[in-house]
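1. have a look at this prediction, sequence included:
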Amino acid sequence: MSLLYKFWSAAAIALSVAVPFLPSSVSAQSDRKVQVENVVLVHGAWVDGSSWSRVIPLLESKGIRVTAVQLPLTSLADDVAATQRALALIDGPVILVGHSYGGVVITQAGVDPKVKGLVYISALAPDSGESALSLLKSSTVEPPAASQIVPDSVGFTKISRKGIDEDFAEELPSLERDILFATQGPTSAPNALAVPVTGAAWKNKPSWTLITTKDRVIPLELQKTMAQKIGSQVTTLPASHLALLAHPQDVASVIEQAVRGVDQSK
């Protein structure tokens, strides 16, 4: 038998032994849980993307790539579209995070296939056909902030200085409350807050919720009811509505839980 024949025979045997193991090896790799590396942050009403300024560096220090959406707050459709544009520019799976009214936005925009999990930070989590206002009106408790929301002649709303100081950002220093009052983004009540979502991403995707027990914007019992309805993993924090500025480490920790806990292969 020639040396060439022996070589090819040995190669054929080796290949026949190795090939059956290839599919299972590939399958094992495809089933492996991989950490999501992208987070998109969606702010709430009356603020802008800078409300995440203390959370962003904490996430980025963990190697997480962060994008903060700037919502126009002119309508729910516009706000969802702004979030969708941010998602379109990201390569790879995403954890989508919403604060307050931003929870309404991520509930609708989160149907994007890139989104692998949702995080609600002191946020509203509507079902299909529900809006921010309908959820708040469903509560048996009227939050103190409700009386401090002031509309203009076309329905764009702001929070009064008293509302900022006592109900919205009461844990923050006076200078920071000054800035929030001066820079707050007018938010359309009829076109944003009163418009129902047409889809609810949490029905098909895992979610995490941070409940703020001293919240004077979204009643505690409503936060609990929503978290239970959507099947969230819940963290409770004795904090006010703007926990993302007053307690950034706690907020970042919940987002990190989602980043670590979601299965990217799904």
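-> On my side now, so go ahead.

2. alpha carbons only for contacts and neighbour counts from here, please
-> Noted.

3. what's around Gln29, how many residues?
-> By other Cα atoms under 10 Å, 12 other residues sit near Gln29.

4. go on, Ile179?
-> 10.

5. helices along the stretch 151-266 of the chain, start to end?
-> 161-163, 174-183, 220-230, 243-246, 248-261 (DSSP state H, counting those that start in this stretch).

6. so for Leu193, which of those helices sits nearest?
-> Proximity to Leu193 (Cα to Cα) singles out helix 220-230 among these, at 16.4 Å.

7. let's bring in a second model and compare:
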Amino acid sequence: MKTGLKQLIVILFTITGVFGNFMYGQKVPIKNIVLVHGAFVDGSGWEAIYKELVKKGYHVSVTQQTLLSYEEDVKQVNRIIDQQDGPCILVGHSYGGAIITTVGNNPKVAGLVYLAAHAPDEGESEADNGKKYPSEYQSLIKGNDGFDYINPSNFPTDFAGNVAKEKADFMAVSQTPTQDSVFHAIIHNPAWKSKPVWYMVAKADKIINPDLERFYAKRANSKKTIEIAGASHCVFMTHPKEAAELILEAAHESK
């Protein structure tokens, strides 16, 4: 059989298989995952989850938004989503949850995963929601220049509980100061009202009240909510396997 004819047959079988899946409603697992970090940190915290997902054959993108303004962070994350070659699962931690609540409206986003993250409703901000469910930590420092950061002396216990001490100490001194205004951004057209949601609650979170996390999950009709006992705000770093499993479930169940 000539090479050209062989190639044509392969193409026809491929097209037939894809068309068959479409016609009979079979779900093709989503292979693109976009990870969105929160305030005071950068994308490097996703390394363990990244490795878990790549090991399973997924294409993983890690955002590096600047934390200078909510609007710019939304644009930067949208830019990464637009680069995907198909549908994706969007994952947010902490303030990253507020970002994915808006960016999740991108047509390429098939599902949302919140890991100890904010999920405000129409007209809400994460700062106002935090007042309704006060958090435990008292180490936030607001600079005269409009940037916030966490007192490095308290960072390991307040933000990075259960992270190895050497790593937590480094995170404390290398944290990214975050423009205070991002926490007061008002959310419009929250994506969780139209996209499926999965949620992970960190039961020992000092940055976001675990009851607020539970409230977010319930209000968004989370398809699955898991609670991690003893987990700090850095649950995405301390429990990468559990987080990756939740993300994989979202990838398999989203359309």
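-> Now that the structure is in, tell me what you want to look at. Here the structure is a predicted model, which is why all the values come from computation and not from measurement.

8. picking up where we left off before, turn the helices of the stretch 151-266 of the first structure into CSV, columns for distance to Ile211 of the first structure.
-> What follows is the helices of the stretch 151-266 of the first structure, written out as CSV (distance: least, Cα to Cα, whole Å):
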stretch, distance to Ile211 of the first structure
helix 161-163, 20
helix 174-183, 22
helix 220-230, 6
helix 243-246, 10
helix 248-261, 10
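
9. out of these, indicate the one that is most buried.
-> Neighbour counts (mean count of other Cα atoms under 10 Å) averaged over each of the helices of the stretch 151-266 of the first structure peak at helix 243-246, with a mean of 22.

10. residues in the second structure aligned with that one?
-> Under TM-score structural alignment, helix 243-246 of the first structure corresponds to residues 235-238 of the second structure.

11. give me the mean deviation of that stretch from the first structure.
-> Once superposed with the first structure, the aligned residues differ from stretch 235-238 of the second structure by a mean of 1.2 Å; criterion: mean Cα distance after the TM-score superposition for the first structure.

12. I'd say Leu136 of the first structure and Ile218 touch.
-> Yes: under the criterion of Cα atoms under 8 Å, Leu136 of the first structure makes contact with Ile218 at 7.1 Å.

13. can you tell me the closest non-neighbouring residue to Gly104 of the second structure?
-> Ala191 (5.1 Å; Cα to Cα, 6 or more residues apart in numbering).

14. run a quick neighbour tally on that neighbour.
-> Neighbours of Ala191 of the second structure (other Cα under 10 Å): 25.

15. now swap in Glu72 of the second structure and tell me
-> Neighbours of Glu72 of the second structure (other Cα under 10 Å): 14.

16. same thing with the one 3 residues further on?
-> In terms of burial, Lys75 of the second structure registers 14 neighbours under the definition other Cα under 10 Å.

17. in the second structure, which helix has the most residues?
-> helix 3-23 (DSSP state H).

18. show me what the following helix or strand past it is packed up against.
-> Moving toward the C-terminus from helix 3-23 of the second structure, the next helix or strand (DSSP states H and E) is strand 32-36. If you count contacts as 3 or more Cα pairs under 8 Å, 6 or more residues apart in numbering; DSSP states H and E, strand 32-36 of the second structure packs onto strand 59-62, helix 70-82, strand 88-94, helix 95-103.

19. how much does the longest one stray from the first structure?
-> Compared with the first structure after the fit, helix 70-82 of the second structure shows a mean deviation of 0.6 Å (mean Cα distance after the TM-score superposition for the first structure).

20. the first structure: matching residues for that helix?
-> Residue span in the first structure matched to helix 70-82 of the second structure, by TM-score structural alignment: 76-88.

21. next, the buried residues of the matching stretch.
-> 76-84, 86-87 (16 or more other Cα atoms under 10 Å).

22. select the longest strand from the second structure.
-> Counting residues, the longest strand in the second structure under DSSP state E turns out to be strand 109-117.

23. before we move on, back to that, give me the more crowded residue out of Leu136 and Ile218 of the first structure.
-> Ile218 (28 against 18).

24. quick one: contacts for the more buried one?
-> Neighbouring residues of Ile218 of the first structure by Cα atoms under 8 Å, 6 or more residues apart in numbering: 100, 122-124, 136, 143, 241.

25. where's the most centrally placed residue in the second structure relative to Ala172 of the second structure, distance?
-> In the second structure, the centroid-proximal residue (Cα atoms, centre = their mean) is Gly92; its distance is 1.5 Å. Gly92 of the second structure sits 21 Å away from Ala172 of the second structure, taking Cα to Cα, to the nearest Å as the criterion.

26. again with Phe159 of the second structure
-> Counting by Cα to Cα - Phe159 of the second structure and Ala172 of the second structure are separated by 9 Å.

27. likewise for Val41 of the second structure?
-> Per Cα to Cα, Val41 of the second structure is found 9 Å from Ala172 of the second structure.

28. again with Pro240 of the second structure
-> Counting by Cα to Cα - Pro240 of the second structure and Ala172 of the second structure are separated by 20 Å.

29. Asn106 of the second structure too?
-> For Asn106 of the second structure relative to Ala172 of the second structure (Cα to Cα), the value is 33 Å.

30. next one: Phe155 of the second structure
-> Phe155 of the second structure is 5 Å from Ala172 of the second structure, by Cα to Cα.

31. could you do Val34 of the second structure as well?
-> To Ala172 of the second structure, Val34 of the second structure is 25 Å away according to Cα to Cα.

32. before we move on, back to that, ok, the residue nearest to the centre of the second structure - contacts?
-> Gly92 of the second structure makes contact with 35-38, 98-100, 112-115, 117 under the criterion Cα under 8 Å, 6+ apart.

33. can you put the residues you listed in CSV and add neighbour count and distance to Thr63 of the second structure?
-> Output for these, formatted as CSV (neighbours: other Cα atoms under 10 Å; distance: Cα to Cα, whole Å):
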residue, neighbour count, distance to Thr63 of the second structure
Leu35, 23, 6
Val36, 26, 5
His37, 26, 7
Gly38, 22, 10
Ala98, 29, 14
Ile99, 31, 11
Ile100, 32, 11
Leu112, 28, 15
Val113, 29, 15
Tyr114, 31, 15
Leu115, 27, 15
Ala117, 31, 16
